[in-house]
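> sequence unavailable; structure follows:
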């Protein structure tokens, strides 16, 4: 029998009987994946960073010092951000393994160091997951977190709790877009993103995708997850803002004809920062895995150009080292 969406609510535009969908039109051309893979191989993309991988890693990586109890945010590479605010510690999309893949010997490999392992993390209260792609939901990392921090609450998109149930991981809450839940005095709201989901060839868009807004004692943090650009996302600022700190992706955007519906480029990331009304943002989703055709060192350069054109500074939209931190 064909699979039917057990969460289907015909009153919600992003629900379908078969799963979930974006509110924006699909812009990927038919056969696009095959064409992209062919062009990528012919053009030998992605190319190494201009100064090579070792020099890139020396420039952009450091060990993460997560000691102490001060309010701070750390970028731990790719989409993994650690936020500590007034005694509450939150971790986003934890991927601390060596590959973004279901296989240990194949798939996108980490090009830069892991700045801290699970054993080196402080006590985690909440783990938020944006969607089920392997570069955002890493089975080994999630299992290690659940073992070390059994009281941690995992917040996941609608339809993803069954994956955690099968993995034997408890303390899981799944939310639809614009639904909220309270954990230790903080309110977490699952907000839209323009993306998609799948972990196999047979489960495309059967679980939802999105970002998270944490509101804790008047401090609001928006984790955008993975997203293409949409002016509809400005609603996040209107409904859940103002946003004190955001984590917005800037990498894995090339070629635009194939990636624009799922990943913003640096200029669009700056536009999202402005659309949503973020006071400060951290650039994420670059510098670790080569998931698209852009060179690892291209996103920070283009972000600088986009900020200058928008009249913003690096203090408005920050480039941290992998393992780097900012005080809150």
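Cool, got the structure. Worth saying up front: this structure is predicted, and the values here are computed from it rather than measured.

> for the rest of this, base every contact and every neighbour count on C-alpha atoms.
Noted.

> which residues sit in contact with the residue nearest the centre of the chain?
Per Cα atoms, centre = their mean, the C-alpha nearest to the average position across the chain is that of residue 225, at 3.0 Å. Applying Cα atoms under 8 Å, 6 or more residues apart in numbering to residue 225 gives the contacts 79, 93, 130, 131, 193, 210, 211, 212, 247, 248, 249.

> residue 142 too?
Applying Cα under 8 Å, 6+ apart, we find residue 142 in contact with residue 94.

> in a helix, it, correct?
Yes. Using DSSP: H, G, I helix; E, B strand; the rest coil, the assignment for residue 142 is a helix.

> strands of the stretch 101-250 of the chain, start to end?
Assigned by DSSP state E, counting those that start in this stretch, the strands in the stretch 101-250 of the chain fall at 126-128, 153-157, 172-175, 180-183, 186-191, 211-216, 219-223, 243-249.

> how far off centre is the last one?
Okay, so that is strand 243-249. Its chain's C-alpha centre and that of strand 243-249 lie 11 Å apart, by Cα atoms, centre = their mean, to the nearest Å.

> who are the packing partners of it?
strand 219-223, helix 266-276, strand 278-284 (3 or more Cα pairs under 8 Å, 6 or more residues apart in numbering; DSSP states H and E).

> 10 Å instead?
Secondary-structure packing of strand 243-249 (3 or more Cα pairs under 10 Å, 6 or more residues apart in numbering; DSSP states H and E): strand 72-75, strand 211-216, strand 219-223, helix 266-276, strand 278-284, strand 317-318.

> give the buried residues for the helix or strand that comes right after that strand.
Counting by DSSP states H and E, the element after strand 243-249 in chain order, helix or strand, is helix 256-259. Buried residues in helix 256-259, defined by neighbour count with 16 or more other Cα atoms under 10 Å: 258, 259.

> mind giving me the packing neighbours of helix 256-259?
helix 32-43.

> putting a second one here so we can go through both:
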């Protein structure tokens, strides 16, 4: 499949399940078939991505480390939803991708247990934060795959990642030209997913995404404001901005996420659902990430 070949474009189908995520992942009937990719939401920006025999996680936050860190502060980071699965409940894992160093995306309370439980698993991280990633994963440098915007790296057999710079809320680079905030285009056998990490619009982003013509865009929708930014909580796309990026970036569908975990940094699910109804009426496929639902891209 060539980039932008709409005639053979995969379709995204939602599947509801009534078991735990652990049992769902253990059930061989839910595994992706040849040429398919399956997705499950972990809360916040986290997803399980399965392709062929491989399992990836992106930005998993499966602990309470932020609640412990910020207990008694203005933003206590208490969970509004429990982690749908814990690190020791996973039966296998090949790769973890972290888009940047913030704890809800690169969480020591999640990554360290995973590194121990799965000693062959590797970690894709921005080259700009390799030293921090080593500490947070407590894994040797040999287990890290350091990447930067503009590259294309094979992370598994037949699966490539192409990072795109993100602005959180600023578009930053270090002295070596590496971007600390990244989004990832994951190309799994020709099925392309774009996960922006934490990001706001900036000139050239739509064009950078459109080059890859992702089939599905996984985008945060919790927005931003002066109160959050002024208290050390940099923001993300608004719902309008996320939909605009997905459409103008050539995505065939969008899954809205990064809501519903912290009460000071979220958006109402009803607001997302109303937008989904509107977009579908206008011919654009859109979903809200939620527990008890998976997606099959085929």
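Good, I have the coordinates. It should be emphasised that the depicted structure is a prediction, and the values quoted were computed from it without experimental measurement.

> export the helices and strands packed on strand 243-249 of structure 1 to CSV and tack on distance to residue 107 of structure 1?
Formatted as CSV, those follow (distance: least, Cα to Cα, whole Å):
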stretch, distance to residue 107 of structure 1
strand 72-75, 23
strand 211-216, 25
strand 219-223, 25
helix 266-276, 25
strand 278-284, 20
strand 317-318, 29
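
> closest one to residue 36 of structure 1 among these?
helix 266-276 (20.8 Å; Cα to Cα).

> give me the mean deviation of the closest one from structure 2.
Superposing on structure 2 places helix 266-276 of structure 1 at an average distance of 1.0 Å from its equivalents, by mean Cα distance after the TM-score superposition for structure 1.

> so that helix corresponds to what in structure 2?
Helix 266-276 of structure 1 lines up with residues 239-249 of structure 2 when matched by TM-score structural alignment.

> buried ones in that stretch?
Buried residues in stretch 239-249 of structure 2, counting neighbours by 16+ other Cα under 10 Å, are found at 239, 241, 242, 243, 245, 246, 247, 249.

> again, but for stretch 217-226 of structure 1
Neighbour counts over stretch 217-226 of structure 1 (16+ other Cα under 10 Å) mark 219, 220, 221, 222, 223, 224, 225, 226 as buried.

> and those as TSV, adding distance to residue 157 of structure 1?
Formatted as TSV, the buried residues of stretch 217-226 of structure 1 follow (distance: Cα to Cα, whole Å):
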residue	distance to residue 157 of structure 1
219	23
220	20
221	18
222	15
223	13
224	13
225	11
226	13
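
> mind listing what the residue nearest to residue 65 of structure 2 when sequence neighbours are not counted touches?
Spatially, and ignoring its direct neighbours in sequence, residue 65 of structure 2 is nearest to residue 109 (6.1 Å; Cα to Cα, 6 or more residues apart in numbering). Shown in contact with residue 109 of structure 2 (Cα atoms under 10 Å, 6 or more residues apart in numbering): 60, 61, 62, 63, 64, 65, 66, 87, 103, 136, 137.

> which of those residues fall within strands?
If you go by DSSP state E, these have nothing in strands.

> so which of these comes closest to residue 28 of structure 2?
For those, the nearest to residue 28 of structure 2 is residue 87 (19.6 Å; Cα to Cα).

> just give me the longest helix of structure 2.
helix 269-281 (DSSP state H).

> residues in contact with that helix?
Taking Cα under 10 Å, 6+ apart as the rule, helix 269-281 of structure 2 contacts 221, 239-240, 243, 253-257, 259-260, 282, 284-290.

> residue in structure 2 matching residue 136 of structure 1?
By TM-score structural alignment, residue 136 of structure 1 lines up with residue 105.

> and the longest helix of structure 2, what's buried?
Buried residues in helix 269-281 of structure 2 (16+ other Cα under 10 Å): 272, 275, 276.

> can you put the strands of the stretch 101-250 of structure 1 in CSV and add distance to residue 236 of structure 1?
Converted to CSV, these look like this (distance: least, Cα to Cα, whole Å):
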stretch, distance to residue 236 of structure 1
strand 126-128, 17
strand 153-157, 16
strand 172-175, 16
strand 180-183, 13
strand 186-191, 7
strand 211-216, 9
strand 219-223, 9
strand 243-249, 9
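
> residue 20 of structure 1: which of those strands is closest?
With Cα to Cα as the measure, strand 153-157 is the member of the strands of the stretch 101-250 of structure 1 nearest residue 20 of structure 1 (11.0 Å).

> what is the corresponding segment of structure 2 for the closest one?
Against structure 2, strand 153-157 of structure 1 falls on residues 122-126 (TM-score structural alignment).

> ditto for stretch 88-95 of structure 1
Counting by TM-score structural alignment, stretch 88-95 of structure 1 corresponds to 54-61 in structure 2.

> roughly how far apart are residue 311 of structure 1 and residue 210 of structure 1?
29 Å (Cα to Cα, to the nearest Å).

> cool, and residue 158 of structure 1?
Residue 158 of structure 1 is 10 Å from residue 210 of structure 1, by Cα to Cα.

> so who does residue 151 of structure 1 touch?
Per Cα under 10 Å, 6+ apart, neighbours of residue 151 of structure 1: 123, 124, 125, 126, 145, 170, 171.

> my read: the last one touches residue 128, true?
No. Judged on Cα atoms under 10 Å, residue 171 of structure 1 makes no contact with residue 128 at a distance of 12.0 Å.

> all good on my end, thank you.
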